[in-house]
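*Asks:* 3D, please:
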Amino acid sequence: MKRYLQPTTIYLSGVLLCGSLLYQCSNPNNESAESAITTDPQMLAQGEQLFQENCSACHNFRQRAIGPELSGVTRETDADWLFHFIRNAPEMIEQGDPRAVRLHEEYQTYMPPFSSLDSTDVKAIIAYLHTHQPQQEASSEAIDTTKVLEDPIPEKIMESGLSLVIEEVGQAPATAQEPPLARINKLLTIKTDGQERMFIHDLNGVLYALEKDTFHPFLNIRKEKPDFISKPGLATGLGSFAFHPEFEQNGIFYTTHTEPPGTAPADFAYDDSIKVTLQWVLCEWTMDNPEASTFSGTNRELLRANMVGGIHGVQEIAFNPLAASGDPDYGMLYMSTGDGGAVLAGYPFICGSKERFWGTLIRIDPQGNNSQNGRYGIPQDNPFVNSENPEALQEVWAYGFRNPHRISWDMGGDHKMLITNIGQKNIEAIYLGVAGANYGWGNREGAFMIDPQGDINNAYSLPENDDKMNYTYPVAQYDHDEGRAISGGFVYRGDLVPQLNGKYIFGDIVTGRLFCVESNELELGKQAEVKELGIQVNGKETSFREVTDNKRVDLRFGIGAEEEFYIFTKADGKVWKVTNVAGNYISKAY
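*Replies:* Purely as a prediction, here's the structure:
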């Protein structure tokens, strides 16, 4: 008799196993893997395919990623134990297996379970894991590896004194059979015919119009793009969307999504000796009637890029909402691209360069045609147009990002452009957008040095000659004592909650903690003070982990009608509106 348990992330001997390996069933037949791990080529090929489909988004065999790296696990762990652990890990946790409990407490990250792996599948995966054993690598530069910073930012985040009063305004429809059931990811508002319309999308392939508390399907990309995939999960699928500033007249909007490797020739590719896990695709959609409640019209592909891994893809596309007709930035589309896991996979040269697509902020004219493929334009005021470096990619506006999660502009104040970047092991960062800037990855993580050829999970103090490196550093940051992955937000400029005016509100994806910084304190060369916000639901002080009943909250933010602030959580698919605040703001922490 099968029994299904609460989804849990399970670890063994330093190894986090993907949720797809957590086959939630009992083992009445006492199935066991043979002590001798097979070397059969067919089984190895099967294991590699299963690993790439289900596990590669979280793990590799070189560096710790979302979960620990997997090289050498079959030598550290008995194959029979490993087999039973994969088949029924939650039961081993419940029974108090010391290794499982200890490592589960160390790495707390939600992973959805799958029930598609039989005993042969598990044996094949173990066989494939066995082919990867640890290898020594030399450091790429002169770094004293004995001076690892165990706690890069020892100062703790102080409380702001404020709690956001939030009210639930909607529940996203389920688009999956297993948690997370609704992978809602981005919310924005546009105006058509004088009316504000809110849209929110699910990574599993649906863009909704949010009408009061109803999610109305606006575009189902699965029906329009037969090659669409949302595997291996996390940030893959329908990545982002943006409406052209003249949508009310032209009916044009844009999306990004993922497709299998080799679906079509890539506009941005690398050496064919390096594996391609998937492709990210940017598309333009033109509606027959911009006021229609459901998409009907045509679409075309603008560009396509290969990715080494299934992580750190195209996190955001956006137009500058402050740009008016006639401004150079009007109608220019920004696209934030992660490194695709290239550094983790051992290919740091693929990213961190103005000569490459990956790990950059791209800026294009989607209505133009002077690109190499002729399907979009390259703005002539991009920083590397007519560059002295003939190899510079003219689409690049800024570079040196690991995983740029969100872009936003302060609608008041001095109209800062803010970029949040999800870090590796130590630092979550907020940057000011600067044309032509190098933000340092994979030689820097936040305002700290790392070694891309060594253990990139170690942070080091900046070298004495760092001023010669011309890196642009964060204007605010926090380390992994406080959270795991930054969720980019917005500067509040609404009227409903004046106490929040001028505060950039953001949070942590995993823990669900809410933070804020004063927008006027975000300056290059300085570190603004990050403070924590609480939340209240129905008059009770609580947390998003408590509200969602989940250790991985998957926190997101959006701006709705009349510039009001929304918070939503992929863990339970709920959308919340900030309606008030409680408490008194502490202006300075002492």
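*Asks:* can we go C-alpha only for contacts and neighbour counts from here?
*Replies:* Fine.
*Asks:* OK, contacts around residue 209?
*Replies:* Applying C-alpha atoms under 8 Å, 6 or more residues apart in numbering to residue 209 gives the contacts 197-200, 215-218, 293.
*Asks:* here's the other one to compare against:
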Amino acid sequence: MTPFLSSTRFTAFLALWLCLSSGFAAAFGEGYSEDEADIREGRALFKSYCAACHDLGHDGIGPALGPVTLERDKDWLQRFIENPQALLDSGDVVAEQLVRKYGVVMPTFGLAPEEVEKVLAYLHARRRPLRERVAVEDGRTVVENPVPEKLRRAGIALDLELAWRVPASSEKFPRARINKLAGVRDGERDRLFVCDQNGFFYELGDEGPQLVLEMSKVFPDFVSEPGLATGFSSFAFSPDFESSRLVYTQHAERGDAKEADFKVPEGDEAQLQYAINEWRMEEHGGKSILVGPRELLRIEMIDTSHGMQELAFNPYAVEGDGDYGLLYVGVGDGGASYIRRVDLVEDGSRIWGKLLRIDPRGSDGRSGEYGIPAGNPFAGGSTGRPAGLPEVYALGFRNPNTMAWSQGGELFVSDIGHWNVEELNRVVVGADYGWPRYEGVYEIDLKESQRRIYARDGAASPVVDPVIQIDHDEIRAIAGGFIYEGERLPLLKGLYLFGGIATGRVFVADVKGAEEAEAKELQLFVEGVETTLSKMVNVGRADLRIGSDAAGEPFVLSKSDGSIWRVARARRIQD
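*Replies:* Presented below is the predicted three-dimensional model:
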């Protein structure tokens, strides 16, 4: 079953009722199945659709769900899950409050009524009262609105043209889980590729998307669920692609698929594995295919969220530079914070919550299939520093989903937020970016609800603050992009282009050399009419991604239906 419900507010919308009502427990909580088989199946559905962002007893990216069946009657919950838009159109007060708070309407996913029954049966079987959410303890200041200033408009419009629609790989939303689009120069031509997390790799051209690789035909243990990021999420072309023809991919497999290079601690069970592979692109019968693969690295994950993220090479490094040919790998916390295993992230000798840098041409790494760059902060048993893995370049990330470089060599990493703040970080080798003890510039008490953040006490922070932080009344889940250095859109020159995954809003910011940068919103137009990405894909969740071709020209993507729009023009506009 396609994993999508969690961060598209399946349970977040339901659990918001906890904040909007009280005193109903005596009237609710009846009519749920107590059959063990139903509860087991409901647990499996919950794991696939909800667990990436929700826990029962603690707040995560969405609220705790333990009390939901005690706070609202079963009929309302069923009607909401089955058709949230219909409930909203009926004038339901709670549905309207949900839309005002979250800014999107949950799509109708087509879950069978009996599946909804089983999810609710599981939640009711695991019901528990919710602890008090708001408190001030030990004189600390609880921050309820971390960034009160609203984002301004940039006064720039983007005119979008539909370029391609990738074939549907699922009968349910998201239809085609396109996650990364990137171009590569190949002789006299520029080529463009996109990956679908359900396991498909396409080249985009005049004849439409042409299949290059289907992961499940090569890897029998390949999985694309549960979790929003599970599957085939990223790829990168070697900087010497024109001569070497090498392509690198990452994908997910079952937790027990193979012997991993980096394992969860003894006694814990891996839920997923992620692997990086090297391929050679060849031409057969006028079509491109990938041959190989050679596995470089395999990592276990303790839970189903925040797995391995983008693969990337520094596009401005040239042969002879120390950074040339080195592969950067974003690795999330593996969902460790959701299950109260922050030790796995804080420990510098463990791989989770880190940005890695490895050399695909070397052999002194853990697997023997990659090398350790000499400039990595923990390489060669560096003295004067805490212990750390030699693969690590920087640490303290929750979900470092994309990377971008400036022409001056600055590296920026977008880190998807938890409950309060989305971040863009300028990455310095060896630096700590704070997760899980910090979200944005605010502290988290790991003994308490992770939803609650506190103002710092004024002491110097041991971590690096973000260049941009945006709170969740503006966007949820930052869709990292790139610094525009193309030629067709001079209004965007030198600006970082990015967006919000759920809402589909698109922004720019001047981040080069800045300690703090202001994000401003761009307006989107199709055929001369202002619109939103959610309207364009006709679902509540936009599922935005931003990519670029080999010339650095931008494209806007939606995982919801596999649409890819070319940014045809950027122009000044008056509000």
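*Asks:* just give me which of the contacts of residue 209 of the first structure are shared by the second structure.
*Replies:* Here is what carries over to the second structure from those, by both residues aligned by TM-score structural alignment, their matches' C-alpha atoms under 8 Å: 197-200, 215-218.
*Asks:* got a winner among those residues for most neighbours?
*Replies:* Counting neighbours by other C-alpha atoms under 10 Å, residue 200 comes out on top of these with 24 neighbours.
*Asks:* which stretches in the stretch 1-150 of the first structure count as helices?
*Replies:* 41-54, 73-76, 79-87, 89-94, 98-106, 119-130 (DSSP state H, counting those that start in this stretch).
*Asks:* no, scratch that, I was asking about the stretch 451-590 of the first structure
*Replies:* Using DSSP H, counting those that start in this stretch, helices in the stretch 451-590 of the first structure cover 544-548.
*Asks:* contacting residues for the residue nearest to the spatial centre of the second structure?
*Replies:* By C-alpha atoms, centre = their mean, the second structure has its centre lying nearest to residue 401, at 5.3 Å. Residues in contact with residue 401 of the second structure (C-alpha under 8 Å, 6+ apart) are 309-310, 330, 332, 413-416, 479-480.
*Asks:* neighbour-wise, which one of the residues you listed leads?
*Replies:* Busiest of these [other C-alpha under 10 Å] is residue 415, holding 31 neighbours.
*Asks:* distance between the ends of stretch 196-208 of the first structure?
*Replies:* Counting by C-alpha to C-alpha, to the nearest Å, you get 14 Å between the two ends of stretch 196-208 of the first structure.
*Asks:* hmm, which of the contacts of residue 401 of the second structure are common to the first structure?
*Replies:* Compared against the first structure with both residues aligned by TM-score structural alignment, their matches' C-alpha under 8 Å, those retain 309-310, 330, 413-416, 479-480.
*Asks:* just the strands in the stretch 351-500 of the second structure please.
*Replies:* 354-358, 392-395, 400-405, 411-415, 421-427, 438-439, 442-443, 453-454, 468-471, 478-483, 496-500 (DSSP state E, counting those that start in this stretch).
*Asks:* what residue of the second structure matches up with residue 195 of the first structure?
*Replies:* Aligned counterpart of residue 195 of the first structure in the second structure: residue 189 (TM-score structural alignment).
*Asks:* on that earlier part again, redo the helices of the stretch 1-150 of the first structure as JSON lines? Include mean neighbour count and distance to residue 576 of the first structure.
*Replies:* Output for the helices of the stretch 1-150 of the first structure, formatted as JSON lines (neighbours: other C-alpha atoms under 10 Å; distance: least, C-alpha to C-alpha, whole Å):
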{"stretch": "helix 41-54", "mean neighbour count": "18", "distance to residue 576 of the first structure": "31"}
{"stretch": "helix 73-76", "mean neighbour count": "16", "distance to residue 576 of the first structure": "42"}
{"stretch": "helix 79-87", "mean neighbour count": "21", "distance to residue 576 of the first structure": "36"}
{"stretch": "helix 89-94", "mean neighbour count": "18", "distance to residue 576 of the first structure": "32"}
{"stretch": "helix 98-106", "mean neighbour count": "16", "distance to residue 576 of the first structure": "29"}
{"stretch": "helix 119-130", "mean neighbour count": "22", "distance to residue 576 of the first structure": "40"}
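*Asks:* follow-up on the earlier one: show me which of the contacts of residue 209 of the first structure is closest to residue 116 of the first structure.
*Replies:* residue 217 (29.0 Å; C-alpha to C-alpha).
*Asks:* pretty sure the closest one sits in a strand.
*Replies:* Yes. Assignment of residue 217 of the first structure by DSSP: H, G, I helix; E, B strand; the rest coil places it within a strand.
*Asks:* and which of the kept ones among the contacts of residue 401 of the second structure is nearest residue 13 of the second structure?
*Replies:* residue 416 (19.6 Å).
*Asks:* where exactly do the strands run in the stretch 101-250 of the second structure?
*Replies:* Using DSSP E, counting those that start in this stretch, strands in the stretch 101-250 of the second structure cover 142-143, 152-165, 178-186, 189-196, 200-205, 208-214, 232-237, 246-254.
*Asks:* of all the ones you listed, which lies closest to residue 449 of the second structure?
*Replies:* That would be strand 142-143 among these, by C-alpha to C-alpha, at 11.6 Å.
*Asks:* thank you kindly, that will do.
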